[in-house]
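Asker: sequence isn't available, so here's the structure alone:
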């Protein structure tokens, strides 16, 4: 594999994407180079200098997800959920594509604004905020923020009375991977009208309704129910004198196709039908959303090295005495649940890797463990794998969401190195997007709440 970064950059020395790639350390590669090819080259070059895990991001997959969003939800302006993956490359690429940003803390606001994002393109989507963080948002000019209770209204009135508020209602999919109404969201029938009235009496501006059905949604009807509640509450808010010109439909969108989950296209169909019924275009409501997993999950693969192997009776792995006479293997790798695989504990994921050097005829009962001394550091409890050797690379795909961002360095084990590449055709497309007048209007001009431009969708095709 040949990285063609320098020859491409020499030919395009003055375009803004070139400067950005150099700043962020993104390699341009030929179109036939895959994430696995790119990772293999890196491991070959660093075999003697490092033994940590490697995370590889393919910018082209971020572009593909954005294209899918534009095709399926053309009315909805995405505000990327920074909590999902705060890698600077992710943020900057989505900035270029015209996405806005959902931040939940002072730190996230800072990380986004430092990359050049205007504060009017940020929603502070945390219904319960510290006083210091509200004051910080005010100092940075981040006006759009959520609330779901009376005490928060008093806090905002005291610290940031010019904020533009979105009322977060508690409508959730109980079957979602991570239901969120356990922590946030007021009752849309009993509590929401009371809060809208209180905000009016306090002369605070409520500009719309917000909800989040839960991360990893499995039932799209939750969106339909929430949108119907939002329309009723919009009418209530208008009667009380609030502008009510924004609808925030939150997150919950899948990041890759999985037959055990509802598809993004199915969710989008339900949303579009509900919007047409309750929020037709002519009523002048800007519709926004907070996708995180949708953009980040597919783009990142994690590559772990087998650092040790232990041959054991297979029943130690399967917990079945019928396998007592079979051979099994416990493998130890250089990342675990205290690192990138924290998603097992916090995001209910069940990762399953494969060996990069290919399949063998015979497979054995196997378990895969992280590198720490904690016996809870178990990545894959029980699976069938070919015989692995120390130094073999295991690939874990779709590892971009709620993984790196929540990892630690427990026991002194470092976080994975992150490397990013873009295929040449995607690079050319990025240049075209940045230089086109249509995208320039979306990124730097016009309303920060304007829906994504359909012209961009045509560019991706």
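Answerer: That came through fine. Bear in mind the structure is a predicted one, so any value in this text is a computation, not a measurement. Residues are numbered from 1 along each chain as shown.
Asker: all contacts plus neighbour counts: C-alpha atoms, from now on.
Answerer: Noted.
Asker: residues in contact with the helix or strand where residue 65 lies?
Answerer: Using DSSP states H and E, residue 65 sits within helix 59-72. Residues from elsewhere that reach helix 59-72, judged by Cα atoms under 8 Å, 6 or more residues apart in numbering: 93-94, 97, 265, 268-269, 294-296, 298-299, 420-423, 426, 452, 454, 456-457, 460-461.
Asker: take a look at this one as well, against the first:
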């Protein structure tokens, strides 16, 4: 197993970092718009004008913000190599940027592995981090050289023995109560404390190479203290392998759950202190993580056109070109709280954001024929018109990746425009 870690790009040392992206797969040959002091509004206007009659929803991917987030990670957690969780947002340009900037990848299926390899990423920068895999997917991983994967059951040990017996393994443990996270995972994955030793013994009997331990505090976790608990639990597993006469483990995978902002600062402190307390004497330790939303969430902005309007008393009701069955599925599936900025390109182009305008309690619906497709009933918006737009920030995590094509509104066909800013 080759666990050599790649250095993450440092924009401060590379003149902004954009040079390393211009030739990246998914980006090469595409226009990247530099955002000026007016930010994203000017770019949105130009895209809207270029669409003419189509007025389809679109994303803007801020590559400068992505570089700054990677710099932020490398400054505060330099000893931890990120393996970006592809499931969070598999946008090709985004994956290409992550690859060019030195990230490795957490894949959960054959298709995700194929998409990453297609970018020119080496197989040894991939972890197959789904604890329950179809045998055909395990065989595919073996065929392309992906040699690191997770397990948390006896059945998985048997499958891996049959399909990829030379693979290096991480035992996924259920170390914390993650009910405070936006998407809890502990009810589905992770070996319970009383299951860990029997699983290690089963892997030992099968002559499989267990090289480390992984955990996950839940996607979008809010309690940084859970990292302390889980890292302490991992140390106990490391010690258990020694008692069982197994080779000393060397990989610590602290999973995901990171969110950009104040939560990350708390997570950094918790992770560093726990590693220092429990692993300060471990020689040759490799530490990895599987962040998804930390990198993807803030980098994408969604623009949606208003296609319908109704006035009922003091309330305004609007229909837009994306909704709950599309990008906004994050409201239901990821407990996301979305916000929006009005862009009055038709009704008030001289005051795009309707500054100082009267606001009305507003309902915003998605475009499908299902009443469940209701984005919000509590927005306060100015009096907008059909063909105005709503701009939704922070729409990169579990949005387009988990949308559908219900009613013929194809989430997968929403276009992405590339931009570059210096914000964080």
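Answerer: Okay, I see it. These figures come from a predicted structure and were not determined experimentally.
Asker: superposed, what's their TM-score?
Answerer: Their TM-score after superposition, calculated using TM-score structural alignment, normalised by the length of structure 2, is reported as 0.89; 392 aligned residues with a Cα RMSD of 1.8 Å.
Asker: what is the equivalent residue in structure 2 for residue 343 of structure 1?
Answerer: Matched by TM-score structural alignment, residue 343 of structure 1 corresponds to residue 330 in structure 2.
Asker: err, residue 56 of structure 1, not the other one
Answerer: By TM-score structural alignment, residue 56 of structure 1 lines up with residue 60.
Asker: picking up where we left off before, isn't the match of residue 343 of structure 1 up against residue 375?
Answerer: No. Contact between residue 330 of structure 2 and residue 375 fails when scored by Cα atoms under 8 Å: they sit 10.2 Å apart.
Asker: now the common contact residues for these two.
Answerer: Residues touching both residue 330 of structure 2 and residue 375 by Cα under 8 Å, 6+ apart: residue 324.
Asker: and the helix holding residue 65 of structure 1 against structure 2, how far off on average?
Answerer: Following superposition, helix 59-72 of structure 1 is found to deviate from structure 2 by 0.7 Å on average (mean Cα distance after the TM-score superposition for structure 1).
Asker: residues of stretch 10-27 of structure 1 that come out buried?
Answerer: Across stretch 10-27 of structure 1, burial judged by 16 or more other Cα atoms under 10 Å covers 17-18, 21, 26-27.
Asker: mind checking the end-to-end distance for that stretch?
Answerer: 13 Å (Cα to Cα, to the nearest Å).
Asker: residues making contact with it?
Answerer: With Cα under 8 Å, 6+ apart as the test, stretch 10-27 of structure 1 has contacts from 3-5, 9, 88-89, 419-422, 430-431, 434.
Asker: returning to that earlier point: in strands, which of the contacts of helix 59-72 of structure 1 fall?
Answerer: Within the contacts of helix 59-72 of structure 1, residues falling in strands by DSSP state E are 420-423.
Asker: which of these has the most neighbours?
Answerer: Within these, neighbour counts (other Cα atoms under 10 Å) peak at residue 422, which reaches 25 neighbours.
Asker: what's the match for it in structure 2?
Answerer: By TM-score structural alignment, residue 422 of structure 1 lines up with residue 420.
Asker: can I assume that match is in contact with residue 35?
Answerer: Yes. Here residue 420 of structure 2 reaches residue 35: they are 5.9 Å apart, a contact under Cα under 8 Å.
Asker: so which residues of structure 2 form helices?
Answerer: With DSSP state H applied, structure 2 shows helices at 40-51, 63-76, 92-100, 110-117, 135-144, 154-163, 193-205, 225-243, 262-279, 293-296, 330-333, listed in chain order.
Asker: distance to residue 316 of structure 2 and mean neighbour count added to these, as JSON lines?
Answerer: Formatted as JSON lines, the helices of structure 2 follow (distance: least, Cα to Cα, whole Å; neighbours: other Cα atoms under 10 Å):
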{"stretch": "helix 40-51", "distance to residue 316 of structure 2": "23", "mean neighbour count": "15"}
{"stretch": "helix 63-76", "distance to residue 316 of structure 2": "34", "mean neighbour count": "21"}
{"stretch": "helix 92-100", "distance to residue 316 of structure 2": "36", "mean neighbour count": "23"}
{"stretch": "helix 110-117", "distance to residue 316 of structure 2": "42", "mean neighbour count": "18"}
{"stretch": "helix 135-144", "distance to residue 316 of structure 2": "50", "mean neighbour count": "17"}
{"stretch": "helix 154-163", "distance to residue 316 of structure 2": "54", "mean neighbour count": "18"}
{"stretch": "helix 193-205", "distance to residue 316 of structure 2": "54", "mean neighbour count": "16"}
{"stretch": "helix 225-243", "distance to residue 316 of structure 2": "43", "mean neighbour count": "19"}
{"stretch": "helix 262-279", "distance to residue 316 of structure 2": "35", "mean neighbour count": "16"}
{"stretch": "helix 293-296", "distance to residue 316 of structure 2": "32", "mean neighbour count": "27"}
{"stretch": "helix 330-333", "distance to residue 316 of structure 2": "21", "mean neighbour count": "17"}
